[in-house]
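Engineer: turn this into a structure:
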Amino acid sequence: MKLKKFIILIALISFTVIKAQDNCSSFYPMVEGATFTYKLYDKKDKVNGTSNYKVQEVTTNGSETKASLNINYQGSKKSETFEMDYNFTCTGEGIRIDFNSLMPNQMVEQYKDMDVEMDITGTDIELPNNLSVGQELKDADINIAMSISGMKMKVEAKTTNRKVVAQESVTTPAGTFDCMVITADILSKAMMAKVTISDKLWLAQGIGIVKQETYNKKGKLESRMELTSFSK
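Structural biologist: This next block holds a predicted model:
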């Protein structure tokens, strides 16, 4: 996978939320076996990938419920296909994503047998259960410092200006949904590469991500993602 696309995906995962009906969380599916499928389109409206989400395991300990989510991304090129798992915790007031888990499985496997030191720091991504238009959400970031046979490399992704900006109806191949709209700015850095994007996300009650759009620093549409099917 190209480095630029990788750091964009890390940033988008940091911002992505799935919404489902649940006693603990309004904004993550807490049901084992729940699945969601999305089509990804480039700026020319050409399909360039499919993303499949599945809730693997849900456990409850006291007032907290923890779940693991698997993502399988199949790009238009074999080199752009990856799989990853990440974990999140629901406290009853909202959810937080463990930033340590935001690493594709293939990257972990690739470096497992190499002389690699890796240090991951950051801020857990938080999303409250109750959203309203005009609400501002907390910033989030992830920083990965790697030393590969003495060569040092850093990957950073910072999500800022997270806001609930609207409530509107959206239609995708999966149906028509009433959605809350969240926007954010994302800055990613890796070695000499620097990517600045803006993100817009539509969330539907009891469904989850319905649509997502990404814009470059000039405000032009770079990519979009739409829900095509779901089950829970």
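
Engineer: going forward, measure contacts between C-alpha atoms and count neighbours the same way
Structural biologist: Noted.

Engineer: please enumerate the helices of the protein.
Structural biologist: According to DSSP state H, the chain carries its helices in the segments 3-15, 105-112.

Engineer: give me whichever of these is most buried.
Structural biologist: The highest mean neighbour count among these, using mean count of other C-alpha atoms under 10 Å, belongs to helix 3-15: a mean of 19.

Engineer: which strands and helices sit next to it?
Structural biologist: Helix 3-15 is packed against strand 151-172, strand 175-190, strand 193-204, with contacts defined by 3 or more C-alpha pairs under 8 Å, 6 or more residues apart in numbering; DSSP states H and E.

Engineer: here's the other one to compare against:
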Amino acid sequence: MKKIIILFLFVLSTAGLFAQECTSYFPVKIGSTWEMAHYGKKDKLEGTTSSQISAFEDTETGYIATISMISTDEKSKETVNAELYVKCENGIIFYDMRNFLPAGAYDENEVDMSVVSSDLQYPAIVEAGQTLPDANISFTINSGGFSMEFRTEITNRKVIGKETIECPAGTFEVWKISYTIESKSGMMNSKHTGIEYISIGNGVIKTETYNEKGVLQGYSILTKIAVE
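Structural biologist: Below you'll find the predicted structure:
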């Protein structure tokens, strides 16, 4: 479950009819890199995520970008090593919700898995008060007569407005967007609300995660960025 939350926070950190009309919510040039630090509710460092644009392809309606990411815990032990995919089509950015599937979580030779998802979307133009589309993914694993379903839903996405925010990587003008994320795995359920601060061209500068009582549980913040 924790890996799913980490992947979602990353995904947040990475929108016509022609490619040039796509708004770049994150750096898209090959070689561009950035790093996010993740903190718990007591301001204790829990890990970092380093990302790099490793591939980029123009398409007739936009582009497809590949992002290589490595996450480590507070002891610098690698916890996630994956490639994620983002595309722009007709001015809308789509984050593939299949990115939420933790790499190595199952042996495809031993299990049968089915996946149904709707991508996380960001439009070319956002404005205060705007509601953004929901997104979700559900996958069912069947093995030896045993079946288990996992589901993650992102709902209540709303653009609150513009702000200026300072972080270790600099000062950025950002869009503030709120959302709810709920994950279900067997008997385990997790529900949080969150805020993301997105700078056009630089990606997510900061995220905040709250429990159902509105108490801050942790945050992630941009510490480094190098745009090629």
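
Engineer: circling back: want to throw the helices and strands packed on helix 3-15 of the first structure into a markdown table with distance to Ala67 of the first structure?
Structural biologist: Compiled in a markdown table, those are given as follows (distance: least, C-alpha to C-alpha, whole Å):
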| stretch | distance to Ala67 of the first structure |
| --- | --- |
| strand 151-172 | 23 |
| strand 175-190 | 23 |
| strand 193-204 | 19 |
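
Engineer: any idea what Asn161 of the first structure aligns with in the second structure?
Structural biologist: Under the alignment by TM-score structural alignment, Asn161 of the first structure pairs with Asn156 in the second structure.

Engineer: so who does the spatially closest residue to its match that is not a sequence neighbour touch?
Structural biologist: In space, and not counting its chain neighbours, Asn156 of the second structure is closest to Tyr179: 5.1 Å by C-alpha to C-alpha, 6 or more residues apart in numbering. With contacts taken as C-alpha atoms under 8 Å, 6 or more residues apart in numbering, Tyr179 of the second structure has the following neighbours: 154-158, 193-195.

Engineer: what comes into contact with stretch 204-224 of the first structure?
Structural biologist: For stretch 204-224 of the first structure, the external contacting residues (C-alpha under 8 Å, 6+ apart) are 16-21, 26-29, 40-43, 45, 170, 172, 177-180, 196-203, 225-227, 230.

Engineer: can you redo the helices of the first structure as CSV with distance to Gly92 of the first structure?
Structural biologist: Listed next are the helices of the first structure as CSV, based on distance: least, C-alpha to C-alpha, whole Å:
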stretch, distance to Gly92 of the first structure
helix 3-15, 20
helix 105-112, 29
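
Engineer: ok, and what's touching stretch 63-82 of the first structure?
Structural biologist: So stretch 63-82 of the first structure is contacted by 1-2, 24, 30, 48-60, 83-92, 104-106 (C-alpha under 8 Å, 6+ apart).

Engineer: got a ChimeraX select line for the buried ones in these?
Structural biologist: Filtering those down to the buried ones (16 or more other C-alpha atoms under 10 Å) takes a single ChimeraX command:
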select :24,30,49,50,51,52,53,54,55,56,58,83,84,85,86,87,88,89,90,91,92,104
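
Engineer: which ones among the contacts of stretch 63-82 of the first structure map onto strands?
Structural biologist: 48-60, 83-90 (DSSP state E).

Engineer: that older thread, nearest to Asp139 of the first structure among the helices and strands packed on helix 3-15 of the first structure would be which one?
Structural biologist: Among these, strand 151-172 comes nearest to Asp139 of the first structure, with 4.8 Å by C-alpha to C-alpha.

Engineer: tell me the buried residues in that closest one?
Structural biologist: For strand 151-172 of the first structure, the neighbour count (16+ other C-alpha under 10 Å) marks 154-165, 167, 170 as buried.

Engineer: got the contact list for the aligned residue in the second structure for Ser231 of the first structure?
Structural biologist: In the second structure, Ser231 of the first structure lines up with Ala226, judged by TM-score structural alignment. Going by C-alpha under 8 Å, 6+ apart, Ala226 of the second structure touches 32-34.
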